[in-house]
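>>> Provided below are the primary sequence and the corresponding predicted coordinates.
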Amino acid sequence: MAARMTDGGNIPGTGYHDRNATSSDEWNLQNVLPNTGKPWYKQRHLVLLNLGMIIPYLSSTTNGYDGSMLNGLQSMSQWQHFFGSPTGTRLGSLSNGVIFGQILAFPIAPWLCDHTGRRFPIFLGSSLLVIGAVLQCAAQNYAMFLISRMVIGFGGLIAVEASPMLVSELAYPLHRPVLVGYYNNLWYLGALLAAWVTYATYFMGLHTSWAWRIPSLLQGFFPLVQVLFVYLLPESPRYLVQQDRHEEAREVLTKYHAGGDEHSPLVDFEMQEIILQIQTAKAASKTGYREFLSTGGNMHRLFIIVAVPCMMQLSGNGLISYYLHLILNSIGFTSDPQQLRINGGLMVFNLVVSVILASLMELAGRRRLFLSSTIGMLICYVIWTVLSAVNEQRHFKDSSLGTGVVVMIFIYQICYNAGLNGPPWVYVTEVLPTHLRAKGTNIMQIASTCVLIFNGYANPVAMDAIGWRYYVVYCCVLAIEIGIVYFGFPETKGHSLEEVALLFDGDEAFGDRLTKSLV
């Protein structure tokens, strides 16, 4: 039970007044937003804050570069010859090399986020990514290439866990959903660059290993930018409050949310919400990860943070992300340059579509996007499966069927981007309270890793063994996902990070304080 208000409603030990002692009409986000009469892009403090989000975004960009680069390398004769044309589990191990590194980082990443803040893990993880990229470029054999990918996975997980948390906890309240939505969309920027870099270096010559070494080295560029500039960003105010550094947190909010106005009602509102939620959470907090099993609300959160990453990776997109080469082979598109152009064109398409959809995300809401996305993907996969089956029966002589599959892949990506690219990180950071956010993000990464291991080994083996018939599995999975979203995902649109707790915990979200002013 959180401590009761004393001294006329003051929050003990903070110097802040309990806003629930004030009229609910007076205390709500819309009433405390500053009315400057200017759009955000004409307010220097908001421009600087939003531009600064590019630094944590680059963690997602590096992730996207990795997936697309491996797709491109598989379509390069130079890489295939150097590593002996790996297939099946041997190829799956290269894809899963990053996953093996992530597994080693799981115990470390949440501890770093909880005890060192959000910026240091980004710095540390990005430094390791630079080292991994150099090793990958210098690889002399299969084993060295695999080890370099493990280093990339280890550093990448540390940076990826902290990055969306920093964006979510630092963003201006009205901009948070779109800014967090952009985080995962920047995956496609890295994927796009990797696709066209591998296409360009392919023409360096059939007998030069630099055709694949250059793309491998460039994987370290974005992490290097993060290493150099991450400390130009302020620390998360929610982390600072969690560490009882209230004045530092207020300085961050005053500078970046209120443009230096020390008497801003918005800053007062945010500080009081953050302090109230964190104090209540600390008072009720159990031991470590077991807290996810302590209440019905936390178990519901646990269900969501496991379901969301499984949907992100197990909706058939894993085939496109890492094994587009095998898909294109299965429909008769076997030319190296042709595959590289399709891969590059798909990434350009994805980047444009995902940014547009993320900009509109706040209009539709999270649950509606999840539903429309899963339904659309199921329809695409059914058509894709039928076209692939007929194409095989006709011995790949009808090129229009192969073209139809490629078209369905592009339409599928629209549906995927609508619900499973931008919204997941927004949704997960919203449903998790501050004191559980690092641990919850870690659980999300563990769930994602388990599915990625499955994708890494099962997908290439199954595609080699049964071809298009494997798509039926994903049709069934997508049908199950529709039911999960419909029955298990509440709508969080229109609530602050602290207010979302009411959807899961009810009146217990803020202890024994009144909650009517939040709704």
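That came through, no problem. What you see is a predicted model; the values in this text were computed from it and never measured.

>>> drop to CA atoms for contacts and neighbour counts, all remaining ones
Will do.

>>> how many other residues sit next to S335?
Neighbour count for S335, taken as other Cα atoms under 10 Å: 11.

>>> do the same with Q393
Neighbour count of Q393, defined by other Cα under 10 Å: 10.

>>> again with L293
For L293, using other Cα under 10 Å, the count is 14.

>>> repeat that for A143.
A143: 12 surrounding residues under other Cα under 10 Å.

>>> ok, it - contacts?
With contacts taken as Cα atoms under 8 Å, 6 or more residues apart in numbering, A143 has no neighbouring residues.

>>> check which helix or strand it maps to.
Assigned by DSSP states H and E, A143 falls within helix 142-170.

>>> chain center to that helix: distance?
Centroid displacement of helix 142-170 relative to its chain, using Cα atoms, centre = their mean, to the nearest Å, is 12 Å.

>>> next: stretch 357-366.
Counting by Cα atoms, centre = their mean, stretch 357-366 comes out at 16 Å from the chain centroid.

>>> residues in contact with that stretch?
Defining contact as Cα under 8 Å, 6+ apart, one finds that stretch 357-366 is touched by 177-178, 181-182, 185, 369, 417-419, 422-423, 427, 491-493.

>>> and with 10 Å instead?
Outside of stretch 357-366, the residues within contact range by Cα atoms under 10 Å, 6 or more residues apart in numbering are 174-185, 354-355, 368-369, 414-415, 417-419, 421-424, 426-427, 489-494.

>>> now, those that are in strands?
Among these, none falls in strands (DSSP state E).

>>> element containing the residue nearest to P86 when sequence neighbours are not counted, please.
Among residues not flanking P86 along the chain, Q80 sits closest, at 7.1 Å (Cα to Cα, 6 or more residues apart in numbering). According to DSSP H and E, Q80 maps onto helix 77-82.

>>> try it against this one:
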Amino acid sequence: MFSGNALPSAISDRHQRLAGPQGIRGIVANGQIFAIAVFASLGGLVYGYNQGMFGQILNMSSFAKTVHPESISNPTARGLLTAILELGAWVGALSNGYIADKLGRKLCVDVAVFVFVIGVIVQACATAPSYILGGRFITGLGVGSLSMVVPLYNAELAPAEIRGALVSLQQLSITAGIMISYWIGYGTNFIGGTGDGQSKAAWLIPICIQIAPALILGVGINFMPQSPRWLMSVGREEECLQTISRIRRVDTENELVALEFLEIKAQHIFDQETSQRLFPEYQNHTFKSDFMLGFHAYARLFTNRALFKRTLVSILIMMFQQWTGINAILYYAPFIFQDLGLTGNTVSLLASGVVGVVMFLATIPAVLYIDNLGRKPVLICGAIGMAICHFVIAGISASFDGSWDQHSAAGWVAVVFVWIFVVHFGYSWGPGAWVVIAEIFPLGVRAKGISIGASSNWLNNFAVGMATSDMLASMKYGTYVFFGLITSIGAAYIYFLVPETKGRTLEEMDELFNDTTGQGQKDLEQMDKIWHELGMFNDVLPNVSHIINSHEKGSIVLAEV
């Protein structure tokens, strides 16, 4: 047996030898996987569009007349209209771990799209605030599910050397959705004029148009490959092997395909044996037993020391992402820019549109370089940059609040620092947080672990959405000081407590998070036994076609090699 990380390095060395290029060259070399990930990331575009769109229509006079003006003018009521979607998304993301494991990643997307479309239809029929509240909650259920399953799907298809780039596509799509929504909202704002005569189409078009990308995703995902890791988890090993071969564009006898298949199989065997050891009473595969296994899998994320380390990282990294204040800006940008001295709805909406463009452009480098630079340096640099922007905006607001008409240049400087803040978020915490939570969990609890992280994102998103309107009204420049301090703490958390995951396979994450004593050592020894039984340390890997479905009753039958 081995101690610490000594033995797994043999597998790591083999993987490093077989790994392809990173960055742009890696994306080109894996063009098929990249195209699949781009399509799947339509889920992010839907999510981002919804984020940016609502802040735009809140500022439209025709929308205010439809849902009653006091619902918009009152900070608390406006906060609830905005944040209710995040509450629904929290529920959707939290419950989606079980659904993604039970139905598969692709069917899970279809369910999320169906729920999302129902919510949009309810909003489009709005005649009172209750329609918006109910519709946005239902829409949130779908958005939350998509926010969890898309990075999960992309992470499970991606080779380690470009996994960060492919998961980052989710955030790039989110920023694309935000950018598109801002400019659509800016354009439709003029339908019927910007005053009391404004047409209902000004806000109905931005709401209804989001159905189109959702339906394209729901139909198209059925033509995409299934996740090989999910196929392994449900016993469809031949399909798993063929899928790996197809997406890597080499035959099933290729050493890279064999190694990836054996790594996935080893993790699956480990999860099965652990489940049988811990919960022997739930191995009869009835609905009740499967539900209870799912429940205990969620519970293990908090009761198992090694898993709790990962769970804590996923919860906290998403908490810090939201309390950078990014969604305070996305949701309330028109109101913030008015507070910073920009006059007129049209000007503030135009300034908001620049936020969308800037964020989209800033996210592109993350897709190209996060696998080269690593997760930690990018997150730390971004947090420091955002904190500085918050403090500068706070200083300008404290100096000139109440006299913006006499200091318009100062107002525009503050606006520029809002744009710079968005740049720092775009290349760092926007994609980086999703990359980390998508790759740190083992196969058996990956979907559930990501759902915990995504639910943390949405719960904190809800809190930010509810609090920001009142914070801006009562704390004024203190709001930016608060966000700046939280962001600074986030930088320290990443530096001291989060391990670097760059270049690690999903199965190698155990090396980063497992203890070397107690249960962690026992788990490593158990995995060591499985690796040896599967022949993963042989000079020549076994013929994987001969060992499919061969792990029965704790034994593995290997072919002659």
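Sure thing, it's come through. In this text the structure is predicted, and so the values were computed from the model without any measurement.

>>> in the second structure, which residue range corresponds to the helix holding A143 of the first structure?
Alignment of helix 142-170 of the first structure against the second structure: residues 129-157, by TM-score structural alignment.

>>> mean per-residue distance, the matching stretch versus the first structure.
Taken over the aligned residues, the distance from stretch 129-157 of the second structure to the first structure averages 1.3 Å (mean Cα distance after the TM-score superposition for the first structure).

>>> in that stretch, what counts as buried?
Residues 129, 131-157 are the ones in stretch 129-157 of the second structure that count as buried (16 or more other Cα atoms under 10 Å).

>>> what ranges do the strands span in the first structure?
Ranges of strands in the first structure, per DSSP E, are 10-11, 16-17.

>>> need the contact list for the spatially most central residue of the first structure.
The residue lying closest to the centre of the first structure (Cα atoms, centre = their mean) is N184, at 4.4 Å. Going by Cα under 10 Å, 6+ apart, N184 of the first structure touches 57-61, 63-64, 164, 354-355, 358, 417, 420-426.

>>> alignment lookup: it to the second structure.
In the second structure, N184 of the first structure lines up with Q171, judged by TM-score structural alignment.

>>> roughly how far apart are the residue lying closest to R176 of the first structure once chain neighbours are set aside and N185 of the first structure?
Nearest residue to R176 of the first structure in three dimensions, chain neighbours excluded: S168, at 6.1 Å (Cα to Cα, 6+ apart). To N185 of the first structure, S168 of the first structure is 15 Å away according to Cα to Cα, to the nearest Å.

>>> with F145 of the first structure instead?
In terms of Cα to Cα, F145 of the first structure sits 28 Å off from N185 of the first structure.

>>> if we can go back for a sec, ok, and what's touching the helix holding Q80 of the first structure?
For helix 77-82 of the first structure, the external contacting residues (Cα under 10 Å, 6+ apart) are 70, 72-74, 84-87, 140-142, 202, 204-213, 336.

>>> tell me where the stretch 51-200 of the first structure has helices.
Taking DSSP state H, counting those that start in this stretch as the test, the helices found in the stretch 51-200 of the first structure are 54-74, 77-82, 88-105, 109-116, 119-137, 142-170, 176-185, 187-202.

>>> those: which one's closest to E392 of the first structure?
Among these, the nearest to E392 of the first structure by Cα to Cα is helix 88-105 (21.2 Å).

>>> counting by contacts, list what that closest one packs against.
Counting contacts by 3 or more Cα pairs under 10 Å, 6 or more residues apart in numbering; DSSP states H and E, helix 88-105 of the first structure packs against helix 54-74, helix 142-170, helix 317-330, helix 434-466.

>>> ok and that helix relative to helix 434-466, angle-wise?
170 degrees (axes from the mean of the first three to the mean of the last three Cα atoms, to 10 degrees).

>>> how many neighbours does R4 of the first structure have?
A total of 13 residues lie near R4 of the first structure under the criterion other Cα under 10 Å.

>>> I figured it hits D512, correct?
Yes: with contact defined as Cα atoms under 10 Å, R4 of the first structure counts as touching D512 (7.4 Å).

>>> tell me, what's touching these two both at once?
By Cα under 10 Å, 6+ apart, no residue touches both R4 of the first structure and D512.
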